[in-house]
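1. when you get a sec, could you give me coordinates for this:
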Amino acid sequence: MTDPDDGLPPLPRLHLALEVDGDGAHPAAWRHSGRPPGAVLTPRAVRDVVAAAENAGFGLVTFADSPLPPGADPDASPYDPDTSPYTTPYDGTRPAGRIEAGTRAAYVSVLTDRIGLAPVLHVAPTEPFHLATQLASLDHASHGRAGWVVGAAAGEAALATVGRAPLSAGELRRETADVIDTARALWDSWEDDAVIKDVATGRFLDADRVHHIDFEGASFTVKGPLITPRPPQGQVVVLAPDALEADTRADVVLVARPDLAAVAARAAVARESGAPLVFAEVEVVLDTDTPAADRLAVLDEAADWPESGRLRHVGSPEALVALLRQLAESVDGVRLHPAVLAADLPVLTGRVLPELSATGLWQVPRPGATLRDTLGLPRPANRFAAPAATHA
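-> Presented below is the predicted three-dimensional model:
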């Protein structure tokens, strides 16, 4: 694969993911969405943005989520009527809210046929068994296109929503590792051929091919097995932010660093740890009829956009293409975070992606492909399959 007539060496293939939560990554995005704030909570809003991403050729969409509503003070008590975002009436000065990420992904799973769907599910506020079941169900509903962005909400306000005390950084890392290990074991708890549907004997499944996992973690135990058959992908694709230090357990490490050199350095660490794929996190504000810098200034007047540690591109579509070409030298993919979906996504789909396709840097996923197919990841063998091979 070479670029046409530019004399450059062959380019690697770059996977493209898109974050589609709410109206965009900027806290003031809802003010520039072109629709009433409450419209973000409608099925149409979810359907339209995912359809636009799939039609453009993105390989994956992700759905951010939090135990607290968007725009909420993370230090506010969810049970204090003076500070709680749950009890304060909506006044039109903040985002209207969000639907749970797994629910959004499940809704569009039957409306799409090739784009991966990866909700954020948080390890600390969510029971590991239910988390694994929800993701396995999403993989079945989407015919093998489910991913999981590992969420790490563990502060006082977030965990007060489920009656837990906040976790230290070390405790969160341990719990993250335990939850990922539990989910992976549960996805293997049914062998691929456990469902036999034997009409003659009246047996739906072979019980010898359904296994207890008997997992004991630092703060929980899970016996299993899962209540759903093994996911079509065998294992749901796990995407872990690099800050969680879960490189050895992830299929994709999401690297948030503010410059190219730092991204390349962290990507190298992830690869040395054995991570199959590394994606860079990139926030984008693009030129439209208004220069990107002017657009960002207007957004920032309404609300500060806190530094996230991610690369942030503010400028032309052509400059973004050049940035992505540079990133392709050190990472396998990019997750884009448009500042305002209504403004930036049309520029991405109309100007950035066609240019990437023309250079051979990026390719549209094929219909019917699993997310693992799209990402070039093999389907893992079931950990219980070898000892069960002698079963009749």
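
2. could you use CA atoms for every contact and neighbour count after this?
-> Noted.

3. which stretches in the stretch 201-350 of the chain count as strands?
-> For the stretch 201-350 of the chain, applying DSSP state E, counting those that start in this stretch gives strands covering 203-205, 215-216, 221-222, 237-241, 252-255, 277-286, 311-315, 333-338.

4. which residues does the second one contact?
-> Same thing as strand 215-216. Residues outside strand 215-216 that contact it (C-alpha atoms under 8 Å, 6 or more residues apart in numbering): Thr182, Thr221, Val222, Lys223.

5. ok, and the most crowded of those residues?
-> Neighbour counts for the contacts of strand 215-216 peak at Thr182, which has 25 neighbours (criterion: other C-alpha atoms under 10 Å).

6. now the helix or strand it falls within: buried residues?
-> Element membership for Thr182 (DSSP states H and E) is helix 169-187. Buried residues in helix 169-187, counted by 16 or more other C-alpha atoms under 10 Å: 172-180, 182-187.

7. what sits up against the helix or strand that that helix is followed by?
-> As assigned by DSSP H and E, the chain's next helix or strand after helix 169-187 is strand 195-198. Strand 195-198 is contacted from outside by Arg203, Phe204, Leu205, Asp206, Pro229, using C-alpha under 8 Å, 6+ apart.

8. next one: strand 195-198 to chain centre, how far?
-> Remark: strand 195-198 is offset 34 Å from the chain centroid, using C-alpha atoms, centre = their mean, to the nearest Å.

9. kindly report the same for stretch 296-308.
-> Using C-alpha atoms, centre = their mean, the offset of stretch 296-308 from its chain centre is 24 Å.

10. could you check the angle the helix holding Thr182 makes with strand 237-241?
-> 180 degrees (axes from the mean of the first three to the mean of the last three C-alpha atoms, to 10 degrees).

11. counting by contacts, list what helix 169-187 packs against.
-> Packing partners of helix 169-187 (3 or more C-alpha pairs under 8 Å, 6 or more residues apart in numbering; DSSP states H and E): helix 128-141.

12. what packs against the helix it packs on?
-> helix 101-109, strand 147-151, helix 169-187.

13. okay, those in JSON lines with distance to Glu54 next?
-> Formatted as JSON lines, those follow (distance: least, C-alpha to C-alpha, whole Å):
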{"stretch": "helix 101-109", "distance to Glu54": "11"}
{"stretch": "strand 147-151", "distance to Glu54": "15"}
{"stretch": "helix 169-187", "distance to Glu54": "27"}
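
14. could you also give me the structure for this next sequence, so I can compare it with the first?
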Amino acid sequence: MTARKLHLNAFLMGVGHHEAAWRHPRTNPSRLSDIRHYQQLARTAERGRLDSVFLADGLALGDNVRHNALGGLEPLTLLAALAAVTEHVGLIATVSTTYNEPFHVARKFASLDHISGGRAGWNIVTSAGEAEAHNFGVERPAHRDRYARATEFLEVVTKLWDSWEDGAILGDRHAGRYADTDRIHTLDHTGPHFRVRGPLNTSRPPQGHPLLVQAGSSEDGKEFAARFAEAVFTAQQTLAEGKEFYTDLKSRLGRYGRRDDELLILPGISPIIGSTEREALRLEKELEELIIPEYGVRQLSTILGVDLSDHPLDAPLPDLPDATEGQQSRSKLVTDLARRERLTLRELINRLAGGRGHRVVTGTPEQIADQIQEWFTGGAADGFNIMPPILPGGLEDFVDHVVPELQVRGLFRTEYEGRTLRQNYNLARPISRFEQKVSVTS
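-> Below is the predicted model of the structure:
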């Protein structure tokens, strides 16, 4: 038994994370835009006492919709509907700092936090894709420029959340005073990217600040996470890589006056589960046989920033320049994987099909739990971002079979610790930076 407990997030993606999931008989791609599908998934995650569900997002249609079920629902709108059918599970949405404005984002997340009773979380991304830039009529900003904008963006958003102090709403109908305007503050923020007066026109969120999540693993990304993030979704392939990332990121917190337990590191893992190892391997093989190589090559080309469409499938990956823009950390992870295991292009796209660079683990519930426990106790993770290969079945298998195994081992909760996402992540509720100190005289 251990006092330290795992944190588990369910990463919901359409009908599954495997790129061929939509072709498998256990899925139904017509449900991609069906709210009942996502409500079922959220209730399943809550039944398993998972900390949160997470929706990724991009601002362009993914490459080659001809061969994959792409084009889902806008995440904040969707999470508001999930809030209505759940009570405890956290609700985390991806929203870009590159093609939004701080006031819009602050208001939307404050609203979601109120609607859900304090369960909102924001996955902060900087939109690396060229197609996204073209949808807004601009050229893709440089990597460092995107993070500079993101830093100021987040500063403005948190100031807006703080612009109402906790005691600002009086509701004194007898005196005719709804709010104490001395506790509602303008920002008058002026910076390189934004000019925002404030205050926010939505009162302070129940959590103070919705949970702040980040997923970039470049040097700029790690520094941004060390300064601001409270949870990090990351991708490593080996235990050694996981421990190195974990130690590196935690070591950066001190220079921002933060403790190790103020940031949770949650590597992605895609579990292919069977009642026996043979059954799990059969499911893995079924999915592999449904892969369309053309699609995999296009996806890999996007990650690496190099067109591989004419490269032989059964040849090793060619020599590639270091990535300077786009998905820097993911490009390095994929290249390192190909070199370390001497994979051909075909083998590499098969390996990436299940998790796009996240670790795929195939086996029985006990074997999956063994892998989770090894990383958790070995200093490589505070929990995991669970990426079911097929949905809804893959999430149901994890909740019904892996979660009980983790609970028996004393690694995972049997009941929620609280009602808010911060309470379940064991993270403090921040006070408003404008909070007035009320003196007490005797």
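
15. follow-up on the earlier one: and which of the contacts of strand 215-216 of the first structure is nearest to Arg372 of the first structure?
-> The nearest member of the contacts of strand 215-216 of the first structure to Arg372 of the first structure, counting by C-alpha to C-alpha, is Thr182 at 20.3 Å.

16. map that closest one across to the second structure for me.
-> Counting by TM-score structural alignment, Thr182 of the first structure corresponds to Val156 in the second structure.

17. measure His114 of the second structure to Ser203 of the second structure for me?
-> 9 Å (C-alpha to C-alpha, to the nearest Å).

18. what about the closest residue to Asn350 of the second structure other than its chain neighbours, neighbour count?
-> Spatial nearest neighbour of Asn350 of the second structure, chain neighbours left out: Glu288 (6.6 Å); criterion: C-alpha to C-alpha, 6 or more residues apart in numbering. A count of nearby residues for Glu288 of the second structure, using other C-alpha under 10 Å, gives 19.

19. so which strand or helix has Ala158 of the first structure?
-> Here Ala158 of the first structure is assigned to helix 156-160, by DSSP H and E.

20. could you tell me where the one helix or strand Val53 of the second structure maps to falls in the first structure?
-> Assigned by DSSP H and E, Val53 of the second structure belongs to strand 52-55. Matched against the first structure by TM-score structural alignment, strand 52-55 of the second structure falls on residues 60-63.

21. quick one: map Pro317 of the first structure onto the second structure.
-> Under TM-score structural alignment, Pro317 of the first structure pairs with Pro365 in the second structure.

22. now the contacts of strand 215-216 of the first structure in TSV, with distance to Arg271 of the first structure?
-> Below are these laid out as TSV (distance: C-alpha to C-alpha, whole Å):
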residue	distance to Arg271 of the first structure
Thr182	23
Thr221	31
Val222	30
Lys223	32
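
23. that older thread, buried set for the match of strand 52-55 of the second structure?
-> So for stretch 60-63 of the first structure, counting by 16+ other C-alpha under 10 Å, buried means Leu60, Val61, Thr62, Phe63.

24. could you report the neighbour count for Leu253 of the second structure?
-> 20.

25. surely it and Phe224 touch.
-> No - assessed by C-alpha atoms under 8 Å, Leu253 of the second structure is found out of contact with Phe224, at 10.4 Å.

26. and Arg31 of the second structure, what pairs with it in the first structure?
-> Match for Arg31 of the second structure (TM-score structural alignment): Ala39.

27. an error on my part: the question was meant for Arg340 of the second structure.
-> Counting by TM-score structural alignment, Arg340 of the second structure lines up with no residue in the first structure.

28. you'd agree Arg340 of the second structure is in a helix?
-> Yes - with DSSP: H, G, I helix; E, B strand; the rest coil as the criterion, Arg340 of the second structure is located in a helix.

29. next, count neighbours for it.
-> Other residues close to Arg340 of the second structure by other C-alpha under 10 Å number 9.

30. now Ala226 of the second structure
-> 27.

31. likewise for Val334 of the second structure?
-> Neighbour number of Val334 of the second structure under other C-alpha under 10 Å is 23.

32. please apply the same query to Gly350 of the first structure.
-> 13.

33. per the alignment, the residue nearest to Asn350 of the second structure corresponds to what in the first structure?
-> Using TM-score structural alignment, Glu288 of the second structure sits opposite Ala297 in the first structure.

34. which residues sit in contact with the closest residue to the match of Pro317 of the first structure other than its chain neighbours?
-> Distances taken as C-alpha to C-alpha, 6+ apart place Val402 nearest to Pro365 of the second structure, at 4.8 Å, with adjacent residues excluded. Contact analysis of Val402 of the second structure by C-alpha under 8 Å, 6+ apart lists Pro365, Glu366, Ile368, Ala369.

35. now do the SS call for the counterpart of Val402 of the second structure in the first structure.
-> In the first structure, the residue paired with Val402 of the second structure is Val352, using TM-score structural alignment. Counting by three-state DSSP, the backbone at Val352 of the first structure sits in helix.

36. tell me how far Val352 of the first structure lies from Gln363 of the first structure.
-> 13 Å.

37. hang on, the earlier thing: any idea how far Gln214 of the second structure is from the match of Thr182 of the first structure?
-> 17 Å.
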